[in-house]
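Asker: no sequence for this one, just the structure:
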């Protein structure tokens, strides 16, 4: 963890819109591949591997790019802020010149640039394009969560200054990408569970589409997509929420070799001398009686940890999985449209009797959706400012 103690002021600054707008993508242990050439399918797959890596690990401090909206919300109880930049995120007071802010903006656009590069490969098949558009949709969702109004860059972008689109148009753009992905991605194969959870499938696109419809306020359309995923029978609520293989629709698998999943470490007592977060008191208070989600929190260590209760949802050795979609979210989305039987099924599995809003907060805690919920319910209207360097490079952001 020595790398984490490096002073953040020494981090280099990204250019905007991306740190490296190029037609070549860096693939670990593979030669770079030009998107202007006619590539074999396996070469396009290598480009997709590079794209997935960028989304999972945006930069050397990518854990905060992943965690930032959860930090902005109310699920964390801070133990220590090693960096003022992290405290600013928690307090919703991020200045435009913040170095982490410039990373958040530029690095998700770098992922979008990689998606667009793949979409321009003439020999890419429809499934590969569907995977690239899923990745682009997910990148835009992260930007939407932070900034709401952002420039929409597709594969035809001419790299000239471009104004931000309305937040409605951003969501509509995401919807169109996900519709394409749903129509063209391969179907989830439960006989190859782990591999299918790591790549965008038809079911992954459908699940994310359900979330976007919910963000648009269209609960009926959201429930239709959610029910479609549930009714495949390919996913089920786990008896033990820590053993969630049956629940995961899509995730980026943690990799210790790349130190690409540090949020579990940051959410554990192991990082208490650095930037460190326990679970919020009003969140852990939702765990009552025999609720099976009790196992997700270190209640037994509260005294030893000076009153803090830590989450145990993720591994703590720089190999946390990056959860994107689980079947539990589909049950909640369906219930929000009035399908009370889905809430009953979830509560039966979890041995719980909370309100729907409470179930959502507890079930989806630390899965990067809480900020969206707070915005939907009007509990916050905070939006991150555009980074100073982004505005300097693209005056239309003003």
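Answerer: Perfect, I can see it now. Only a predicted model underlies this, so the values are computations on that prediction, with no experimental measurement involved.
Asker: Every contact and neighbour count from this point should use C-alpha atoms.
Answerer: OK.
Asker: So what touches stretch 335-353?
Answerer: With contacts defined as C-alpha atoms under 8 Å, 6 or more residues apart in numbering, stretch 335-353 is touched by 219-220, 222-223, 237-239, 288, 290-293, 328, 331-332, 334, 356.
Asker: hold the first one in mind and look at this next one:
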């Protein structure tokens, strides 16, 4: 008989891992696992719970965003674009590129992603309990999307980066193709290669694109899957595929840019620029992006992560709305981004602006003009931001535009790795001390908890066993 403990754990973690204290637990959540797995409502609840797990801080509720920015900047306060000034030692380890295997922030991110993967696998394996074939198809597609989203985050943080044009046999993360029902089973397994993990991600997203509807409400849609594919292909250096996927979303997805840069943020419901995001309410989810970026008046901790002049100096036009999209917290004089001012707003995962940036970069690299020219795509974003249009673009200016448009949104370290750049960690910003993109210090350790329970897994270099 399948263990009751795991299914109850899935439901509990999915619905209540970060809920507010006033939330009353519905007694139905205590039902026996054999009942849950034998009913359509039970399987539907597990899928809904997978989204809820994504809405936790350690899921996709902000800690991945914070970590990607901290890992991508120098900890030298004289030259850094962002400065960590919070009391959380675990985030400071990431900022200093000195992570420990017992870092609880990193462990939480790892654990939540595997909870999502296991819940998605559970839905797929028990989908025959759902009566409607059409609903079965959609639910399987959603589960594949969520599983791919989780694997992609894991392989980006816990493995050496994908390098185009070579076999990527470096260790990725453990692939769990089946649901785990009994914790008493020995789950020891070695990590699959980065190539193998990316293959699972892409296969899942292609299935999701094929079977999801174009409009799926707050849940993953056909074009959310294609947009995530565009991001995955870009990370691989597969520019033709990234270009085609981004162009499909731009042309056929029915999305449009918000009327102003400010309007793209701090909203509590889906807007037309949003391709996929995480819903945060007073009952479910945790907006850790708001927690660590915002002032106390906006529900944050005062600005644990603040903007420094090195970031503002990247802008070439002081009329650019993105240059001015910040404020000074009167409580401590820290300059903070305006992107996170509402703890009950959605946490953005994919928005349309990113698709224009992907199409522009991929078209430029491939010397093509599919959909539009790179110059027009870049100037479309600059016009929206009230910045002076550029006369020409090159790869450097396109990559810079990504940083201006997507700053503080969790792209920095991943862009550094895929473009093989280094982080200047010299005290004077002279470039005399560089940390290369593939340095072991830029890869998270496999958490101690996983190392203790998985007899076959290999730790990342530099972290011991």
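Answerer: Done, it's in. Predicted model only: the values in this text are computed from it and were never measured.
Asker: Quick one, which of the contacts of stretch 335-353 of structure 1 are buried?
Answerer: Among the contacts of stretch 335-353 of structure 1, those classed as buried by neighbour count (16 or more other C-alpha atoms under 10 Å) are 219-220, 222-223, 237-238, 291-293, 328, 331-332, 334.
Asker: about what we covered before: narrow the contacts of stretch 335-353 of structure 1 to those in strands?
Answerer: Counting by DSSP state E, those place none of their members in strands.
Asker: out of the buried ones among the contacts of stretch 335-353 of structure 1, which are inside helices?
Answerer: Secondary structure assignment by DSSP state H places 219-220, 222-223, 328, 331-332, 334 of those in helices.
Asker: And the furthest pair within the residues you listed?
Answerer: The distance between the two most remote of these (C-alpha to C-alpha) is 17.5 Å, for 220 and 328.
Asker: still on that earlier bit, columns distance to residue 56 of structure 1 on top of the ones in helices among the buried ones among the contacts of stretch 335-353 of structure 1, output as a markdown table?
Answerer: Output for these, formatted as a markdown table (distance: C-alpha to C-alpha, whole Å):
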| residue | distance to residue 56 of structure 1 |
| --- | --- |
| 219 | 29 |
| 220 | 31 |
| 222 | 26 |
| 223 | 28 |
| 328 | 22 |
| 331 | 26 |
| 332 | 25 |
| 334 | 28 |
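Asker: which of those residues lies closest to residue 376 of structure 1?
Answerer: residue 219 (12.0 Å).
Asker: That closest one corresponds to which position in structure 2?
Answerer: When structure 2 is aligned by TM-score structural alignment, residue 219 of structure 1 is paired with residue 239.
Asker: Was I right to think that match contacts residue 365?
Answerer: Yes: look at residue 239 of structure 2 against residue 365 with C-alpha atoms under 8 Å: they come within range, at 7.2 Å.
Asker: list the buried ones in the longest helix belonging to structure 2?
Answerer: Using DSSP H to assign secondary structure, the helix with the most residues in structure 2 is helix 133-158. For helix 133-158 of structure 2, the neighbour count (16+ other C-alpha under 10 Å) marks 136-158 as buried.
Asker: before we move on, what about stretch 281-299 of structure 2?
Answerer: Of the residues in stretch 281-299 of structure 2, 281, 283-296, 299 count as buried by neighbour count, 16+ other C-alpha under 10 Å.
Asker: which residue ranges form the strands in structure 2?
Answerer: 82-84, 274-278, 305-307, 326-329, 334-337, 347-351, 422-424, 434-436.
Asker: give me the number of residues near the counterpart of residue 333 of structure 1 in structure 2?
Answerer: With TM-score structural alignment as the criterion, the equivalent of residue 333 of structure 1 in structure 2 is residue 358. Look at residue 358 of structure 2: counted by other C-alpha atoms under 10 Å, it has 28 neighbours.
Asker: Then residue 282 of structure 1?
Answerer: Using other C-alpha under 10 Å as the criterion, the residues surrounding residue 282 of structure 1 number 13.
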